[in-house]
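Q: got a predicted structure plus its sequence, pasted below:
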Amino acid sequence: MSRVQANLLLIVIALIWGSAFVAQSHGMQHLGPMAFTGVRFLIGALMVAPLMWFEWRGLARKGRPLRRIDGAKIAGLGSLLLLGAAMQQIGIKSTTVTNAGFLTALYVPLVPVLGWLLWRHLPHWSVWPAALACLAGAFLLSGAERLTIGPGDLWVICSALPWAFHVVLVGRVADRMEAPFLVAGGQFAVCGLLALAWAMVYEPLSWAALEAAAWPLMYTGVMSVGVAFTAQVVAQRYAHAADAAIILSSETLFAALFGYYLMGDRLGPAGLLGCGLIFASMLAVQLIPALVMLHSSINSRLTQN
């Protein structure tokens, strides 16, 4: 898979996540945040299970079975996934969607910073202005004039750190193990089982509530987790983590579009400007490096001639 194909796949992932916003909102009317998180991630794990089995057998035939350290890495990714998803869901219950939309995007500038701190890996210079423009776009899109910081907002702010670590690590782990489906399904199972165990102890959980939230659970479990999160693992084997963070943040833009068509939401001038900034950021991280390389290649050929 080429870098361009990986980035296009990331855009599709962001579209799916944006479309799942309505389903998540409806599902939370019937279930607690940990119960909803646990069930939908277990549905996602079941979706990927056949691919996991084929990949496991393929690794065994090649004489490269997974080691304990590989299982520990997958469990670590699942724990990061749980922390990010759970804190975000808890925060959404006591804050506005407006605030949550902007505060979740705080992970975007964290990704290149973490990449530099952990591995001294400097991304292309275009990532830094694109990340700031993306953050500003999310701020405008969420309705900056209504932003206040409360307990729910703090939960969402805290969720940005595990989300950033997950984006930085997931492609790296999957690439080194050469087992994207085992990584994807394994982290779903860890996240789902831990969240559901917590919910069974601390949240009201009943069969009637699960039936009432069946369609939101199925949509988010199959599409948002089973399809989109698995595709993220595959795409990030070939895309730079900082680029991926910016492209995936367009989930906010797609959520606004689906809100426009499905819920009657309307954007003012600030919101439209925010959409434009996020879209421009997505284009910048893909086009600027390509144009710089093309310019260097042309100059090199002219010099040789």
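A: Everything's here; your move. Numbers count the residues shown, from 1 in each chain.
Q: going forward, measure contacts between C-alpha atoms and count neighbours the same way
A: Noted.
Q: buried sites along the host helix or strand of residue 284?
A: Using DSSP states H and E, residue 284 sits within helix 269-304. Buried residues in helix 269-304, counted by 16 or more other Cα atoms under 10 Å: 270-279, 281-282, 284-286.
Q: which helices and strands does it pack with?
A: helix 127-142, helix 241-248 (3 or more Cα pairs under 8 Å, 6 or more residues apart in numbering; DSSP states H and E).
Q: and the comparison structure, right after this:
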Amino acid sequence: MKLQPWLARLMLLAAAAAWGAGYTFEKVALRRLSVQWIMGIRLVIAVAVLTPILWGKLKRSHMLSMLVPGLLLGVTYWAAFLLQMLGLRTIGPGRNSFLTATYCVLVPFLVWAVSRKRPAWRNFAAALLCIVGVGLISLSPDDSAVISLSSGDVLTLVGAVFYGGNIVLAGGLAKKFDATILTYYELLVAGVLFLVGAVLTEPMPQLADFQPQVLGSLIYLTLVSTLIAQNLQNIAFSQVPASQGSLILCTESLFGMVVSVLALGEELTAEHLAGFAIIFVAIVVSEVRFKSQAAPAETL
């Protein structure tokens, strides 16, 4: 699928908006359901919806050739979400969100490690700006300013590494395989892993847990956060380098805060506004190319 670069970037921004709004819906669903059941249900339903839509492509694709890419994307997707949520059990949500967002700093280095081609300096500068902006948006006044690493911090940081790895993999694989088929196998593998984990470690949901608000949240998380947003990301990465795309995806925290303010009445502070501005500057920096600069070797 050939896309104009501006359209691919717009698709990543739309995916970030969908995931940012998803935090509010996840919070509603978590009132009645556990993490792995929420993830397992939404991913399996998403795969069930995608199967008839992609049936023709699935029959034409070589399953064995998709096995390794699907496993790589699915396992990193599953591990990233699982570790982030495990970390969230012992640390505050603001701290958890801030530490998770370090993937936007990690991605240029992961790209460098995989491709042996250094991204442009502007990508490194933009990544650092982005993490500062995300920190201002995510950290609440109640979060401790003391620099220390708890077990929850470590789990969250390892989860961020898997998020970054998933983005780098998506960026490389989307240039070689059909992005929608990649998404299908990614969701299938992760969904199975979440359901197995839920059955083995978490209580079975009861019919009474599926209240109207919970059902509405699951519908949004399945259709928008999973089906639409994940496909938008994987398709867009066929045209956008991962080191740039990860910065656009960092706006997820911006959209998450805006939706939380509108839907849940969360307070918007001067720090939040400063964070929004810094993230915007980071994205602009990542896109600016100086004539004197040699063409950067960004292929992932």
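A: Thanks, I have it. Quick caveat: nothing in here was measured; it's all calculated off a predicted structure.
Q: can you give me the TM-score here?
A: Once superposed, the chains reach a TM-score of 0.89 (TM-score structural alignment, normalised by the length of the second structure), with 287 aligned residues with a Cα RMSD of 2.1 Å.
Q: how close does the closest residue to residue 276 of the first structure other than its chain neighbours get to residue 31 of the first structure?
A: Among residues not flanking residue 276 of the first structure along the chain, residue 137 sits closest, at 7.3 Å (Cα to Cα, 6 or more residues apart in numbering). Counting by Cα to Cα, to the nearest Å, the gap from residue 137 of the first structure to residue 31 of the first structure is 32 Å.
Q: who has more neighbours out of the two?
A: residue 137 (29 against 20; other Cα atoms under 10 Å).
Q: aligned to that one, what sits in the second structure?
A: Under the alignment by TM-score structural alignment, residue 137 of the first structure pairs with residue 133 in the second structure.
Q: try residue 33 of the first structure
A: So, by TM-score structural alignment, residue 33 of the first structure is matched to residue 35.
Q: residue 75 of the first structure too?
A: In the second structure, residue 75 of the first structure lands on residue 71 (TM-score structural alignment).
Q: enumerate every residue touching that match.
A: By Cα atoms under 8 Å, 6 or more residues apart in numbering, the contact list for residue 71 of the second structure reads 185-186, 189.
Q: wait, doesn't the residue nearest to residue 276 of the first structure sit right on residue 277?
A: Yes - contact criterion Cα atoms under 8 Å: residue 137 of the first structure and residue 277 qualify, at 5.0 Å.
Q: ok so, going back, quick one, what contacts the residue nearest to residue 276 of the first structure?
A: 271, 273-278.
Q: rerun at 6 Å
A: 274, 277-278 (Cα atoms under 6 Å, 6 or more residues apart in numbering).
Q: could you export the helices and strands packed on helix 269-304 of the first structure as TSV, including distance to residue 219 of the first structure?
A: Output for those, formatted as TSV (distance: least, Cα to Cα, whole Å):
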stretch	distance to residue 219 of the first structure
helix 127-142	24
helix 241-248	19
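Q: please identify the most buried of the ones you listed.
A: Of these, the one with the most neighbours on average (mean count of other Cα atoms under 10 Å) is helix 241-248, at a mean of 27.
Q: mean deviation (superposed) between the next helix or strand after that helix and the second structure, please.
A: Later in the chain than helix 241-248 of the first structure, the nearest helix or strand by DSSP H and E is helix 251-262. The superposed helix 251-262 of the first structure is, by mean Cα distance after the TM-score superposition for the first structure, a mean 0.9 Å from where its aligned residues fall in the second structure.
Q: now do helix 251-262 of the first structure: which elements does it pack against?
A: helix 3-19 (3 or more Cα pairs under 6 Å, 6 or more residues apart in numbering; DSSP states H and E).
Q: matching residues in the second structure for the helix it packs on?
A: The aligned range for helix 3-19 of the first structure is 5-21, by TM-score structural alignment.
Q: ok, and what's touching the matching stretch?
A: Against stretch 5-21 of the second structure from outside (Cα under 6 Å, 6+ apart): 225, 229, 232-233, 236, 249, 252-253, 255-256, 259.
Q: can you redo those residues as JSON lines with distance to residue 39 of the second structure?
A: Putting the contacts of stretch 5-21 of the second structure into JSON lines (distance: Cα to Cα, whole Å) gives the following:
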{"residue": "225", "distance to residue 39 of the second structure": "11"}
{"residue": "229", "distance to residue 39 of the second structure": "15"}
{"residue": "232", "distance to residue 39 of the second structure": "19"}
{"residue": "233", "distance to residue 39 of the second structure": "18"}
{"residue": "236", "distance to residue 39 of the second structure": "23"}
{"residue": "249", "distance to residue 39 of the second structure": "20"}
{"residue": "252", "distance to residue 39 of the second structure": "18"}
{"residue": "253", "distance to residue 39 of the second structure": "20"}
{"residue": "255", "distance to residue 39 of the second structure": "21"}
{"residue": "256", "distance to residue 39 of the second structure": "18"}
{"residue": "259", "distance to residue 39 of the second structure": "21"}
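Q: farthest-separated two in the residues you listed?
A: 236 and 259 (23.9 Å; Cα to Cα).
Q: when those two are compared, which one has more neighbours?
A: residue 236 (32 against 20).
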